[in-house]
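> Show me the folded form of this:
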Amino acid sequence: MATAIDTLYRPLAGWVQNRRIRIKIGLVPVLCLWVLVAGGVAAWVLLVKDPYGGEPIIQASLPVIAPPSASPTPAHEADEAAAPVAAGEDGSAAPAGEHSQVKIITPGGASGQGQVRIIDVPNAPGSRVLRAAPEPRLVEKSRHGLLPRIAPDGTKPSAFYARPFDPAASNRSSAAPRIAVLFGGLGLSANLTSEAIAKLPAEVTLAFAPYGSALQAQVNKARSDGHEVMLHMPMEPFDFPANDPGPQTLLSTLTVDQNVDRLHWAMTRFSGFTGLANYMGAKFVTSEEGLKTLFTELKRRGLSFADDGSAARSRTREIARQTGIAFTRGALTIDAVPTQQRIDEALAALESEAEQKGFAMGVASALPISIERVARWAKAIERKGFVLVPVSVLTSATK
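Model prediction:
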């Protein structure tokens, strides 16, 4: 009786005990089979030279297509044809090329061979393709790094790296007032730089300071999104050194060689810029010797200069005429007072300036409020009868 009761109240114990016996017996052939399979796979890997591990592959051959028999266009002629033509301060400019090369690969037929064709196709309306940087023909080695230079065929960085502009692509007539906006201080904050690149229209030009990390990557991102880029060069303010723009600042008290060396250092921080814009520099832009040193070197290297217009005593226009450098000057600082109301008022004043002269350039800093208000304003600019253009459209060889 006790055995029956024990069995009744311990049914699971007996099931587990019997199950263990069956499992042990059933696993023997399974384990043997597993060992055989694993051994076979190992032998295949060791003995068969198959880098694809047995994956299905397809082999196809493509013939080399000879270039057309017609004489190719010389490299320098192709560059000049595709590059935008710098405009005068009246805003005039010649149309830039609007075609891209596309490679088309046609799958092979019965023969198993395919064909490769390269054709020119029109870009989508409003498309503006910027060339990759650095272009080997437009750089030279220095002790600081790669310096921009004029190519042997005469191509200038100011034209090669500029954002193409075609007046015919705009819905407005060629006589419509043109407005350029230059945002400075990019590269100092990764978050603000990313925000400016993403939110501002591609026609807005971005000036990067020669500081910070991963500058070339940020510049490449800006240019891949269509933004023309300039170098924001630190220059001496009146209250220097109490107010210090940063390392390698151009100073009116330095020798020509010292300033040129500092300029070269800044120019090697990244590639792909059309020219320089002043970062601070209210005192330096009044120095005839300092400006002549700067502009002579910029002209020698095929670069332009944009004065932000903040210094009333600036002599940049006068020295630009003497040296013949491509130059433009800002009409006003959009975010001198960084509030929504004052920025909106400054943008309205910029429109008035453009209506009177036919062109105008405004300057702003990479502040969240500035980015937000300019991006909002730019959406309605064409409906008001204006054309938003990159800074290079307003620069010209000053007479």
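
> Going by C-alpha atoms from here, please, whenever you check contacts or count neighbours.
Noted.

> what's the burial count for R172?
Residues near R172, counting by other C-alpha atoms under 10 Å, number 15.

> Correct me if wrong: it contacts R383.
No: contact status for R172 versus R383: not in contact, 9.2 Å apart, counting by C-alpha atoms under 8 Å.

> Please identify the helix or strand for G184.
Taking DSSP states H and E as the criterion, G184 maps to strand 178-186.

> got it, and P134?
Per DSSP H and E, there is no helix or strand for P134.

> Here is a second sequence; please produce its structure as well for comparison:
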Amino acid sequence: MADDLTTPLTGRKRKPGARLQLPIARILFGLLALIGIGFVLRLVLVDDPNGGRPTEEVAITSTRNANEVANAVASGPVTITADPQQYPADGSVTAVETGTTGADSITGLPNVYGALPDLSEETSDGPIPRISATGLTPFSAYARPAQSDVASGRPMVAIVVTGLGINEQGTLEAIDQLPDQTTLAFAPYGKTLSTTVAAARAAGHEVLLEVPLEPFDYPQNDPGPQTLLTGEPPRANLDKLFWLLARFGGYAGVINNMGARFTASAADFSPMMEELGARGLGYLDDGSSNRSLAPQLAAGNKVPFSRADLMIDANPSRQSILSALASLEAKAVENGQAIGIISALPISIAAVTEWSRELEAKGIVLVPASALMK
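I've put the predicted structure just below:
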């Protein structure tokens, strides 16, 4: 043992079976230093640090966020002013006469739905209504004229037929049977809306767009795709609204499809009503919910508005429909006006057509719904 203690360190020999002690820390430090040096040299000597990665250049053409209204509403209410320079009219062409005040100041050919270019704004979903550069609103331009009937002082009744456009043949038959003064509301999902809406307007009917709104039992009771929902960000609901507004053109306003929960929520309903007011559209409440805030919101945003008084074919039998129409007449005599809603069932169409022939003899005049919207 004494010899081992006095033997110089450099002269020691490893005993058989003993482990070799390697300087691991020094080795790791050396490797890290080499990696760092290599990285620095690459940055200095190579012009493209991302070279070797697969890349591809593409042109971005998406217009998803191109609409300024949808972008701005996320931060609060907005006011829209029509820009006459953004969508200039073709001054060489004059629009066909529509029979409404100010229509002769609109230029450009109507599209397949009868919508005028000065009253349209292009979006990523298609053209949607807007107020013209001269201040003419879609409500004024597309409403069926009824000034003489309003001035007559007689009780007025309006009938709105809902659910049109889904069944093309049934819709065309309804257009042919119903008197011109009836207002026709089209669902936004029909595959032949270009045909049916154009036929309705060519026959002299006033047209409304049905907008699906959230009911209390949603989604068990679902109005359809693009339904506006409570609790959604305002921009999300406005994106849906723009899609719906672009389904067809030539309508004077919108009518709700369901929506008891949505129309009772001021936070969710207000942005929609602000948009309708800014675009010059009317709003007709179908009268199905007493909790709807539509009257207050429409007044605050200067939206032409009225509320339906009666669902005519809640019981779709001929006798029940005629009885409901008699009740509608009584309301018109009592209040000076009344609005009834019917669905596009063949029995409902036939009953209303028959009933309308006797109104004149009763001293009651049939008018489009817009005539009763203030």
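
> now for the strand holding G184 of the first structure, which elements pack on it?
Where contact means 3 or more C-alpha pairs under 8 Å, 6 or more residues apart in numbering; DSSP states H and E, strand 178-186 of the first structure is packed against strand 205-208, helix 340-357, strand 359-365, strand 387-389.

> Could you export the ones you listed as JSON lines, including distance to L36 of the first structure?
Formatted as JSON lines, these follow (distance: least, C-alpha to C-alpha, whole Å):
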{"stretch": "strand 205-208", "distance to L36 of the first structure": "65"}
{"stretch": "helix 340-357", "distance to L36 of the first structure": "76"}
{"stretch": "strand 359-365", "distance to L36 of the first structure": "71"}
{"stretch": "strand 387-389", "distance to L36 of the first structure": "73"}
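
> who's in contact with S287 of the first structure?
Applying C-alpha atoms under 8 Å, 6 or more residues apart in numbering to S287 of the first structure gives the contacts 252, 315.

> Show me what it lines up with in the second structure.
Counting by TM-score structural alignment, S287 of the first structure lines up with S265 in the second structure.

> do the same with D225 of the first structure
So, by TM-score structural alignment, D225 of the first structure is matched to A203.

> quick one, helices of the stretch 251-399 of the first structure?
Assigned by DSSP state H, counting those that start in this stretch, the helices in the stretch 251-399 of the first structure fall at 256-267, 288-300, 316-323, 340-357, 368-378.

> List the contacts of the third one.
What that stands for is helix 316-323 of the first structure. 285-286, 288, 291-292, 295-296, 299, 307, 326-329, 397-399.

> Turn the buried ones among the residues you listed into a named ChimeraX selection, would you?
Per 16 or more other C-alpha atoms under 10 Å, the buried members of the contacts of helix 316-323 of the first structure correspond to this ChimeraX selection:
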select :285,286,288,291,292,295,296,299,307,326,327,328,329,397,398
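
> Can you name the next helix or strand after the longest helix along the first structure?
Looking across the first structure with DSSP state H, the single longest helix is helix 11-47. Following helix 11-47 of the first structure in sequence order, the next helix or strand is helix 75-82 (DSSP H and E).

> Aligned to F242 of the second structure, what sits in the first structure?
Aligned counterpart of F242 of the second structure in the first structure: H264 (TM-score structural alignment).

> G287 is in contact with A260 of the second structure, correct?
No: between A260 of the second structure and G287 there is no contact under C-alpha under 8 Å: 9.8 Å.

> sorry, back to before: make CSV out of the helices of the stretch 251-399 of the first structure and add distance to D120 of the first structure.
Shown next, in CSV, are the helices of the stretch 251-399 of the first structure (distance: least, C-alpha to C-alpha, whole Å):
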stretch, distance to D120 of the first structure
helix 256-267, 35
helix 288-300, 34
helix 316-323, 39
helix 340-357, 37
helix 368-378, 32
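
> Tell me which of these sits nearest to V16 of the first structure.
Closest approach to V16 of the first structure among the helices of the stretch 251-399 of the first structure (C-alpha to C-alpha): helix 368-378, 69.7 Å.

> Could you say which helix or strand holds the most centrally placed residue in the first structure?
Closest residue to the average C-alpha location of the first structure: R223 at 2.2 Å, with C-alpha atoms, centre = their mean. Using DSSP H and E, R223 of the first structure sits within helix 215-224.
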